[in-house]
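Chemist: Structure for the following, please:
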Amino acid sequence: MFRRRNAHQLDNDDSQQDNKVRELKSAIGPLSGHSLVFCSDASLRRFLDARNWDVEKAKKMIQETLKWRSTYKPQEIRWNQVAHEGETGKASRASFHDRQGRVVLIMRPAMQNSTSQEGNIRHLVYLLENAIINLPKGQKQMSWLIDFTGWSMAVNPPMKTTREIIHILQNYYPERLGIAFLYNPPRLFQAVYRVHKKNIRHYYKTIKIVSLLFFFKKVYYIPTIFFHVGC
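Modeler: Reported below is the predicted structural model:
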């Protein structure tokens, strides 16, 4: 009944959405502590949306997320624990929002300074949590700007790390990525990206590859450019 092609019908039917949220809440059962806070109505809607409003699938997704959060404890990661990963500026939260009011994360892969899979992942998870905390009221998504200028295989993280990051983003932070712009990605990266499109199918339409120099040059110093790129 609630297939992706009919999603627009749900978008225009608050009563159906509310019923699905109540059904999911009942299916999950009693919660306490951080799990209770995490499973707000807004969060339940995100998980339902990510699973085409299928309550059973959304329930499984939330349960797996709660299990991950109970062991990984992303909400407890502090800056001083990951500061060494971010000292080169390879990833950071921008001081501006995009024109949709979304928090912007800027990533510069060429500034990679670590080979630690766990360190890289914890740093990104910290940024995700920080971005969510700083989302304006009523906004649930963030934007990514990924500047590949200067990138080379020498600073490329292992594919295992990349796969784990994709897994975390898709399964534990559904509907959080509003749009991602890839500036100046090397041809090798584009080839790898095409191969792995099926692994990021849920986010595929949110990813835009841009190569025109003026389009994003110094975007993090001239944020007004970002306000007019049609995102």
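
Chemist: From now on I want contacts and neighbour counts done on CA atoms only, so please keep to that.
Modeler: Fine.

Chemist: now the residue most central in space within the chain: how far from residue 199?
Modeler: Centroid-nearest residue in the chain, with C-alpha atoms, centre = their mean: residue 177, separated by 4.0 Å. To residue 199, residue 177 is 15 Å away according to C-alpha to C-alpha, to the nearest Å.

Chemist: how about stretch 19-29: buried residues?
Modeler: For stretch 19-29, the buried set under the neighbour-count rule, 16 or more other C-alpha atoms under 10 Å, comprises 20-21, 24-25, 28.

Chemist: Tabulate those residues in CSV, adding columns for secondary structure.
Modeler: Below are the buried residues of stretch 19-29 laid out as CSV (DSSP: H, G, I helix; E, B strand; the rest coil):
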residue, secondary structure
20, helix
21, helix
24, helix
25, helix
28, helix
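
Chemist: Pick the one among these closest to residue 104.
Modeler: Distance to residue 104, by C-alpha to C-alpha, is smallest for residue 21 among the buried residues of stretch 19-29, at 28.5 Å.

Chemist: Touching, the closest one and residue 45? I think so.
Modeler: Yes. The pair formed by residue 21 and residue 45 meets the contact definition of C-alpha atoms under 8 Å, at 6.4 Å.

Chemist: joint contacts of the two?
Modeler: Counting by C-alpha atoms under 8 Å, 6 or more residues apart in numbering, no residue touches both residue 21 and residue 45.

Chemist: got the contact list for residue 161?
Modeler: Residue 161 makes contact with 117, 120-121, according to C-alpha under 8 Å, 6+ apart.

Chemist: between those, which has the most around it?
Modeler: Counting neighbours by other C-alpha atoms under 10 Å, residue 120 comes out on top of those with 22 neighbours.

Chemist: Wait, it touches residue 113, no?
Modeler: No. Taking contacts as C-alpha under 8 Å, residue 120 lies outside contact range of residue 113: 9.4 Å.

Chemist: And this one, please, so the two structures can be compared:
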Amino acid sequence: MLKAFTRRTSPRRLFSQQLTPTRPTPHTSSRSNSSSSSSSGAYNNTRTRPLPATTKAALFLPSTIAASLAVSAFALLDEDDEKENRFAISLPFRRGRHAPAAEHVAGQSREPDERGGSEAERAVDRHPRRLWRLLTRQHPLHHEHHHIAARNAGPPVVAESPEKKKKLGRFLSRRGKSEAANTTPPAATTEKIANDVAAAVDASDDKYGQTKEFKAALASQTPAELREAFWGMVKHDNPDGLLLRFLRARKWDVDKALVMMVATMNWRSKEMNVQEVISKGEEAYAASPDQGFIKQLRMGKSFLHGTDKEGRPICFVRVRLHKQADQSEEALEKYTVYIMETARLMLRDPVDTAAVVFDMSGFSMANMDYAPVKYLIKCFEAHYPESLGVCLVHKAPWIFQSIWSIIRGWLDPVVASKIHFTKSVEDMEAYIPRSNILKELGGDDDWSYSYVEPVPGENDAMVKGAEVREVLLRKREGQVREFEQLTKKWVEGELNGGARARVAEELRRGYWELDPYLRARTVYDRTGVFGEGGRLEMYKYREAKGKEVAAERFDEID
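Modeler: So this is what the prediction gives:
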């Protein structure tokens, strides 16, 4: 009886039923287990252990309560699945990808700080809370002019934590370079902090040398600069969701996530200067002596159009149009970042990843160029973590097989698992509705890419709107400050009645008010894909075509 109850109420069994009801589950008899092992896999290989006293006591509870306790306790009993949990408010789950948090199993959707006090619920947010603690622990951060600047205000607020966490939390609490020298920690202290973090990260797992970049960021940038880079990276995202990307990419290791995030902020602000690429825009690149960037846009080497079955925006890449001599490596890298940043703006909650389709039709060795492939892989793995949902390689010729064997060796196993090869439109239909597959690929979407040139004066807001931009930046700084203060209280366990979610939504809306003053207009603005207030209309052209067809039929009737 006890063994049968254990099987029926095991956390793994109950959780699998919640997540995938149709999946085969273990039978109660050992004979059934052995016969169904091929279909159920590891789910049928669990062996019954002696029941502890707590489980025996649960036998006297009603079965519904016992099952509920088992599901809640699963987060603590099975760490491998639990550590994939995320905030409900920021990045909702999709079945089969991540293990859902306790409130999702129960069908609820609440802000992290309102989940209640159970151990399972606290386990859900422990990693993001730790990472936020490292970023906001010591001192409040304030604003100077329209830049997001940082300075100490009042005594430091230090939460109880291991000594290592205290050291890690100091780096964003240092004062700016402009302040008196006696208030800035000595270089030796900064170096020690960086070394403490580096010691916590396994060098063998540092594929892109981000520990070195992390140290360089601490040595060369003030907390104000790092803070400005962070909030510049947030844009219209939920701040919690941004942190969770780095946590998931580093398998919930907070130290590694911290190193990765600071290295990315350093890359965005110093190495690549992402904001310059965005603010310079197509209009400036069209007038530039180096025509490599704009040439790629005009030919439609890659473009963003439509969505897949999961609602993810799709980036189509026509590999046959790439020639190494057509553009410099710098122009190609800027173009790659431009496409990725534009794709980010197309993400709408709950969708948090994009799809990529490499159209390999007409591919030859003249189109092969390993440098941009390596750069794209680095962007996805190091600087845009958890941004790729699926990648389709369509109609790859046989000569690509040897090339793929090389490229696969560069890929992280998680990224490699998202890449699928398709040969026909039927294969693509597993990922993209036929109505959304371009006609040139065999689908029904009667749309073709055509570049619309920049319009004179389309970026006047960036030049003539300085006063409005100043007002909006001050407003955003106030929202940022409020979110940081609420986060500090939330990290220490104080509930705020949904205030953080409210401010996060204000930040999202506020970004779109600022957008015309920070980002140069793109072909997607000129064609109506981006609408007012960040409204996204991927298939707006279908309405016009529908009206044309209706008008033609009406004329025929007349």
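
Chemist: What's the TM-score once they're superposed?
Modeler: Laid over one another, the chains give 0.84 as their TM-score (TM-score structural alignment, normalised by the length of the first structure), with 221 aligned residues with a C-alpha RMSD of 2.6 Å.

Chemist: Please convert the buried residues of stretch 19-29 of the first structure to TSV, extending it with distance to residue 156 of the first structure.
Modeler: Listed next are the buried residues of stretch 19-29 of the first structure as TSV, based on distance: C-alpha to C-alpha, whole Å:
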residue	distance to residue 156 of the first structure
20	42
21	41
24	40
25	41
28	40
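
Chemist: which of these lies closest to residue 181 of the first structure?
Modeler: Distance to residue 181 of the first structure across those (C-alpha to C-alpha) is lowest for residue 21, with 31.8 Å.

Chemist: so what's the closest one up against?
Modeler: Counting by C-alpha under 8 Å, 6+ apart, residue 21 of the first structure touches 41, 44-45, 48.

Chemist: Try it again at 7 Å.
Modeler: Residue 21 of the first structure is in contact with 41, 44-45, counting by C-alpha atoms under 7 Å, 6 or more residues apart in numbering.

Chemist: related to what we said a few turns ago, what's the counterpart of the residue nearest to the centre of the first structure in the second structure?
Modeler: Mapped onto the second structure by TM-score structural alignment, residue 177 of the first structure lines up with residue 388.

Chemist: And the helix or strand residue 264 of the second structure falls within, what does it pack against?
Modeler: Assigned by DSSP states H and E, residue 264 of the second structure falls within helix 254-266. On a contact count with 3 or more C-alpha pairs under 7 Å, 6 or more residues apart in numbering; DSSP states H and E, helix 254-266 of the second structure meets helix 210-220, helix 223-234, helix 239-249.

Chemist: For it, list every residue counted as buried.
Modeler: Quick answer for helix 254-266 of the second structure (16+ other C-alpha under 10 Å): 254-266.

Chemist: how near is the corresponding residue of the second structure for residue 92 of the first structure to residue 357 of the second structure?
Modeler: For residue 92 of the first structure, the aligned residue in the second structure is residue 303 (criterion: TM-score structural alignment). Distance from residue 303 of the second structure to residue 357 of the second structure, counting by C-alpha to C-alpha: 10 Å.

Chemist: Now do the shared contacts for those two.
Modeler: Common neighbours of residue 303 of the second structure and residue 357, using C-alpha under 7 Å, 6+ apart, are 315-317.

Chemist: So which of those is the closest to residue 296 of the second structure?
Modeler: For those, the closest approach to residue 296 of the second structure (C-alpha to C-alpha) belongs to residue 317, at 10.9 Å.

Chemist: number of nearby residues for the closest residue to that closest one other than its chain neighbours?
Modeler: Spatially, and ignoring its direct neighbours in sequence, residue 317 of the second structure is nearest to residue 302 (4.2 Å; C-alpha to C-alpha, 6 or more residues apart in numbering). By other C-alpha under 10 Å, 24 other residues sit near residue 302 of the second structure.

Chemist: likewise the one 5 residues further on?
Modeler: Counted with other C-alpha under 10 Å, the burial measure for residue 307 of the second structure works out to 20 neighbours.

Chemist: Please give me every residue in contact with it.
Modeler: Shown in contact with residue 307 of the second structure (C-alpha under 7 Å, 6+ apart): 313-314, 436.

Chemist: among the residues you listed, which recur in the first structure?
Modeler: Among the contacts of residue 307 of the second structure, the contacts conserved in the first structure (both residues aligned by TM-score structural alignment, their matches' C-alpha atoms under 7 Å) are 313-314.
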